[in-house]
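Chemist: make a model of this:
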Amino acid sequence: MSENVTVERTNNYLRQVKGSVLYKGAAVAASFLVIPIMISYLGVVQFGVWSTLLTIMSWVVFFDLGVGNGLRNKVAESLAKDQPDEARSYISSAYSLIGLIAIGLWVGFFFISYSVSWQSVFNTAVLAEEDLRYAVQVAASFVLVNFWVGLIIALLGAVQKSALISLGQLFTNAFALLVTYLLYYFTAGSIGKLAWMYGAGLLGGNLLLTSWFYRKYKYLVPSLSFQREHLTPLLSVGIRFFIIQLAVLVVFTTDKILITQLFGPEHVTEYEVIFKLFSVITFLHTLISSPLWSAYTDAFHRKDNAWIVKMLGNQLKLYAVVIVGIVCLIFLTRFVVGIWIGHDFTVSLSLVVFVAMFVAVTTWNNIFAIMLNGAGAVNVQLYTALVAMILNIPLALLMVKIFGMGVEGIVLAATLSLLFSAVLLPLQVFRLTRAESPDVSMA
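Modeler: I've put the predicted structure just below:
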C-alpha cells in the first residue's frame, strides 16, 4: 500500500468535510428559514399535505433498483483499479437503464393519477381534488426527470467529491427560500405553484453539477447504450441496495402517511417541525461521515484495513459528541421553536424525546452502514432492514391502537424496528475489519 495514496485519501476526505460544512451549513440554514414562510403561505393543514406529498415523491428514487448506489461502488472500484474505461461503461449502462425506467414510470403514473382519490390519500377536503391532482402531477414530473439527472449524485460520491453534493443542495434550498418568499408576498397559498418552483430548484441544482462533472471528467462522458456485461454487475450489487432502500423507505418515510391517516394532516406539521430541528444533528453528522463511503471503497479494494479502522475509531469519538448535542437539543427545543416558528406554536415534550431517541439510533447505525456500503458487504444490512420493514407499521399500529399513544408512538415504533441493525451492523464491521482477506461474498 502506497503511503502517498493513504495520505491523499485522508487529505481529500478532510477537504470534502470542510467544503460540506460550508455548503451544507448554508443549505440547512435556508431549509430552516423556509419552513415558517411555507407554514404562513399555505397554512397548517396545507403545509401538512405539502410535507406528505414530498415524502411520497421521495419514493421515486427507490425505483432505480439500487442502481445509483451500485454505480457509486462500481465506479469507485474501477477508478481505484485504474480502469477508467470500465467506469465509463458502468455510467453509460446506468444512464440508459434509469432513463427507460423514468419514462415508464411517468407514463404509468399519469394514467393512474386520474383514478386515484387524492383527497383520500391526504385525508383532507381543504383542497379540491383537481388542485391536489395538479400539484401531484407537477411534482411527479419534475421528480421523475430528476430521477435520471440525479445519477450525478452517485458519480460525485464515487470520485470523492461529496462537498459538491452539498453545493447542489444549497442551490436548491436557496432557490426554494427565495421563491417561497416571493410567492408568500405576491400570491395566494397554492401547492401547485410551490410544486413548480420546488421542482425547478431541484432539477436546476443537479443540472449544474452534471455540467461541472463532465467538463472535469471528460473521459467519463457516457454513451446512451446498454452493455450487458456491465449492467448485470450493477443490478447484482444494486438489487441488494434496492431492497435495503425499500425497507428504509417503510421505516423512514411512512411516518407522515401514518400520522395523516391516524391523526390528520394537521398533526404532521408538529412532527415535521421537530424532525426538522433534530435534522441539524443528522446533517452535521452526515457532513463528516458521508464522504467516507467511497473512501472506504478505495481503502477496502486496496486492502488498507488500518485506515478503515482508524476512521471508524474517529467516528465513534464523534458519536459521543452527537449524543451530547442531542441531549442539549431536547432541553432547547421549545425555546428554539418559539423563536423559529413562533411562541404560539406548541410542541409536545414526549414527541421531542422520542424523536431524539430515533435520531440517536439512526446516527449510530449510519456509522457502520457507510463502511459496509463502501465495502459492498451489505447482506447483514439487508436482513436487518427487512426485519425493520416488517415490524415498523405493525408496531406503530400497536402503539397507537392498543397502547393509546399519540404521534410519539409512531416514532417509537420506528426506533424499535431499527434496534436489530444497531447490534448486528457493528458486529459485522468488526468481523470484516479483522479478517486478513475480507470476502465480500460472505458478508
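Chemist: from here on, contacts and neighbour counts on C-alpha atoms
Modeler: Fine.
Chemist: how about residue 89, what does it touch?
Modeler: Shown here is residue 89, whose contacts under the criterion C-alpha atoms under 8 Å, 6 or more residues apart in numbering are 222, 227, 230.
Chemist: in strands only, show me those.
Modeler: Secondary-structure check on those using DSSP state E: no residue lies within strands.
Chemist: tabulate those residues (a markdown table), appending neighbour count and distance to residue 435.
Modeler: Converted to a markdown table, the contacts of residue 89 look like this (neighbours: other C-alpha atoms under 10 Å; distance: C-alpha to C-alpha, whole Å):
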| residue | neighbour count | distance to residue 435 |
| --- | --- | --- |
| 222 | 18 | 37 |
| 227 | 14 | 34 |
| 230 | 19 | 29 |
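Chemist: narrow those to those in helices?
Modeler: Secondary structure assignment by DSSP state H places residue 230 of the contacts of residue 89 in helices.
Chemist: look up the closest residue to the residue most central in space within the chain, ignoring the ones flanking it.
Modeler: When C-alpha atoms, centre = their mean is applied to the chain, the residue found nearest the centroid is residue 58 (8.7 Å). For residue 58, the nearest residue in space outside its immediate sequence neighbours is residue 143; the separation is 8.0 Å by C-alpha to C-alpha, 6 or more residues apart in numbering.
Chemist: with residue 146 instead?
Modeler: Once chain neighbours are set aside, the closest to residue 146 by C-alpha to C-alpha, 6+ apart is residue 203, at 5.6 Å.
Chemist: which residues does that neighbour contact?
Modeler: With contacts defined as C-alpha under 8 Å, 6+ apart, the neighbours of residue 203 are 142, 143, 145, 146, 149.
Chemist: where is the longest helix in the chain?
Modeler: Taking residue count as the measure and DSSP H as the definition, the longest helix of the chain comes out as helix 3-42.
Chemist: on contacts alone, who are the packing partners of that one?
Modeler: Using 3 or more C-alpha pairs under 8 Å, 6 or more residues apart in numbering; DSSP states H and E as the contact criterion, the neighbours of helix 3-42 among helices and strands are helix 162-186, helix 266-289, helix 292-301.
Chemist: alongside the first, I'd like the structure of this one:
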Amino acid sequence: MNKLFSPIYQYFKKHLIKGNARTVLAKKNIVGSIFIKGGSIAVSLVMVPLTIDYINPTRYGIWLALSSIVGWFSFFNVGMTHGLRNKFAEARTRGDNEAARMYISTTYAVLTIVFSAVWLVFLFVNPFLDWVNILNASSEMRMELSILAIIVFTYFCLQFVLKIIHTLVTADQQPAKASLINFVGQIISLLVIVVLVKTTDGSLINLGLALCVAPVAVLIIANIYFFGTSYKDLKPSISHVNFSQSKNLFSLGLVFFVIQIASLVQYQTSNIIIAQSFGPYQVTTYNVVYKYFNVLGMGFGIFLTPFWSASTDAFFKNDIGWIKKATKKYLQIGLLFVLAGVVMLFISDTVYKYWLKGQVDIDFTLSIWGLVFFSSFMFASIFVNFLNGISALKIQFWASLISPVIFVASAYLLIDYYGMGVHALFISSLIASFNGIIIAPLQYYFIIYKKKKGIWIR
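Modeler: This is a model prediction of the structure:
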C-alpha cells in the first residue's frame, strides 16, 4: 500500500513547495480547503433533504425566508470585518503587530457595542412584528415564528462578533483553518438534526436551535483557541481599543458596507420576493437549485479564497507578475468548473429526484439559469477579489448604489409584466451584477496592464 501511494505523495509534496512563499502558502491552503470544504459541501447537500423531510417543503421555505430577513441586519456590521481584513493583512506585511492588535481590539469593541444595542432593540420590537403576514405563512404559526425570529436574530448578532476570528485567519492567508471552523459547526448541526428526526416531530424552533447554537459554540471555542496560541500576542484587550483610530477601519469599512448592502438586496431579498410572489414552496425550489449549483461556487471558492489577501501582499510589494500569473490560472480553473456545471445541468433532474426523494419538483429552466448565474459569478469573483484585496473600491462603491434598485426593479418587471417564473430572480441577479461581470475585469486590465491610477485604483 505504501509503495502505491508513495509516488502520489511525493508528487504533491514536490509541487506544493514549488514557487515563492506566497504561492506555496496558497497551494497548501487550497489542498487543505479541498478536503474541508469538500466535506462542507457534502454536509450542506445532505442537510437539505434531511431538513425538508423534518419540517416539510413549505416550512423549509419559511425558514429560508425568515433567515434572509434577519440577514438584513448584518448591515450594522458597517463592513468593518472587511476593513479589518485588509488593514490586518497590511499590518502583518509590515510586521506591525501593535497596529494589528489595535485594529483587532477596536473591531471587537465596536461590533460588540453595536450588535448588543441592535439585539436589545429587536427584543423590544419583535412582539409587534406580524411574521405571519411578512412570511405569507399560516396564522397558527404566529407564536412559533416569533420565537424562531428571536433565536435566529440572537445567532446572527453573536456570530457577527465571534466571526472576527474567521476574518483574521483568512487575512493571514490561512483560509483552510477558517473553513475548518465552519465545517465543525456544520457537522455538529447535522448530527443534532439527525437526532431530532429520529426523536421528535417537525419543529421550526428545534431546527433553529440546531442550526444556530452549534456554530456559535464552535466560534467561541475557536476564539479561545487561536487567541491562546497562534495569535496570543494579538489578543484583543480594552487597553488596545482606540476609537479615534477606528476611522481607518470605518473609512474602508464604510465602502464595504455599501457593497454589502447591495449584496444583501440581491441575495437576501430573493427569498422574500419569491415568498410574496409565488409562496413559500417556491422559495424551496429556488434554494434547492441555488444550493445545487452553488457547489460550483463553493468549489471554486476553495481555490480563490487565498487570492484576496495574497493580492494585498503582492500589490503592496509591487509583484505584478505574480498577480497576472495567478489571474490567468484562476480563469483556467473557472473554465473547468463551468464544464463541470454543464454536466451537472444534464443530470440535474436525476440528482433532484434521488437527492430530495421526490418531495420537490424543479423546472429545468430554473436549473439552466442557475448554471448561467454561477458561471458568471465565478468569472466576476476573480476580479472582484483582486480589487477588494488592493482596496480599489470606488467604482464598485458607485455601482453598488444602483445595483439593488436594478435588481428589485428588474425582478418585479420580469415577474409582473413578463409573467416569468422563479427563474426571473437569477436573471435579475445577472443584470444587477454588471459591475463584477463587465466593469471589474476592465478595471483590473487598466490597473495591471495599463498602469492606470486615478479612479481605477481608488
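Chemist: so the following helix or strand past the longest helix of the first structure matches what in the second structure?
Modeler: For helix 3-42 of the first structure, the following helix or strand on the C-terminal side (DSSP states H and E) is helix 44-58. Counting by TM-score structural alignment, helix 44-58 of the first structure pairs with residues 57-71 of the second structure.
Chemist: the second structure: matching residues for the helix or strand hosting residue 329 of the first structure?
Modeler: Of the helices and strands defined by DSSP H and E, residue 329 of the first structure is found in helix 305-340. Helix 305-340 of the first structure corresponds to residues 320-355 in the second structure, going by TM-score structural alignment.
Chemist: run the chain-centre distance for that stretch.
Modeler: With C-alpha atoms, centre = their mean, to the nearest Å as the basis, the distance from the averaged C-alpha position of stretch 320-355 of the second structure to the chain average is 18 Å.
Chemist: can you name the next helix or strand after the helix holding residue 329 of the first structure?
Modeler: Sequence-wise, the next helix or strand downstream of helix 305-340 of the first structure (DSSP H and E) is helix 349-375.
Chemist: okay, and that next one goes to which residues in the second structure?
Modeler: The counterpart of helix 349-375 of the first structure in the second structure, using TM-score structural alignment, spans residues 364-390.
Chemist: go on, stretch 81-88 of the first structure?
Modeler: Residues 94-101 of the second structure are matched to stretch 81-88 of the first structure when aligned by TM-score structural alignment.
Chemist: contacts for the matching stretch?
Modeler: With C-alpha under 8 Å, 6+ apart as the criterion, stretch 94-101 of the second structure contacts 87, 88, 91, 92, 233, 234, 235, 236, 240.
Chemist: now with 10 Å, please.
Modeler: Contacts to stretch 94-101 of the second structure, defined as C-alpha atoms under 10 Å, 6 or more residues apart in numbering, come from residues 84, 87-92, 103-107, 168, 231, 233-237, 240-241, 245, 313, 316.
Chemist: which positions within it qualify as buried?
Modeler: Using 16 or more other C-alpha atoms under 10 Å as the test for burial, stretch 94-101 of the second structure gives 99, 100, 101.
Chemist: any idea how many residues pack against residue 62 of the first structure?
Modeler: Here the number of neighbours of residue 62 of the first structure (other C-alpha atoms under 10 Å) works out to 20.
Chemist: any idea whether it is helix, strand or coil?
Modeler: Reducing the assignment at residue 62 of the first structure to three states with DSSP: H, G, I helix; E, B strand; the rest coil gives helix.
Chemist: give the contact list for it.
Modeler: Taking C-alpha under 10 Å, 6+ apart as the definition of contact, the neighbours of residue 62 of the first structure are 68, 147, 241, 242, 243, 244, 245, 246, 247, 248, 249.
Chemist: the fourth one pairs with which position in the second structure?
Modeler: Structural alignment places residue 242 of the first structure opposite residue 257 in the second structure (criterion: TM-score structural alignment).
Chemist: how much space separates its match from residue 62 of the second structure?
Modeler: In this structure, residue 257 of the second structure and residue 62 of the second structure are 27 Å apart, going by C-alpha to C-alpha, to the nearest Å.
Chemist: swap in residue 279 of the second structure?
Modeler: If you go by C-alpha to C-alpha, the gap between residue 279 of the second structure and residue 62 of the second structure works out to 9 Å.
Chemist: before we move on, what about residue 206 of the second structure?
Modeler: With distances taken as C-alpha to C-alpha, residue 206 of the second structure is found 14 Å from residue 62 of the second structure.
Chemist: more crowded one of the two?
Modeler: More crowded of residue 206 of the second structure and residue 62, by other C-alpha under 10 Å: residue 62, with 25 against 16.
Chemist: coming back round to it: now the buried residues of stretch 94-101 of the second structure as CSV including distance to residue 344 of the second structure and secondary structure?
Modeler: Converted to CSV, these look like this (distance: C-alpha to C-alpha, whole Å; DSSP: H, G, I helix; E, B strand; the rest coil):
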residue, distance to residue 344 of the second structure, secondary structure
99, 47, helix
100, 44, helix
101, 45, helix
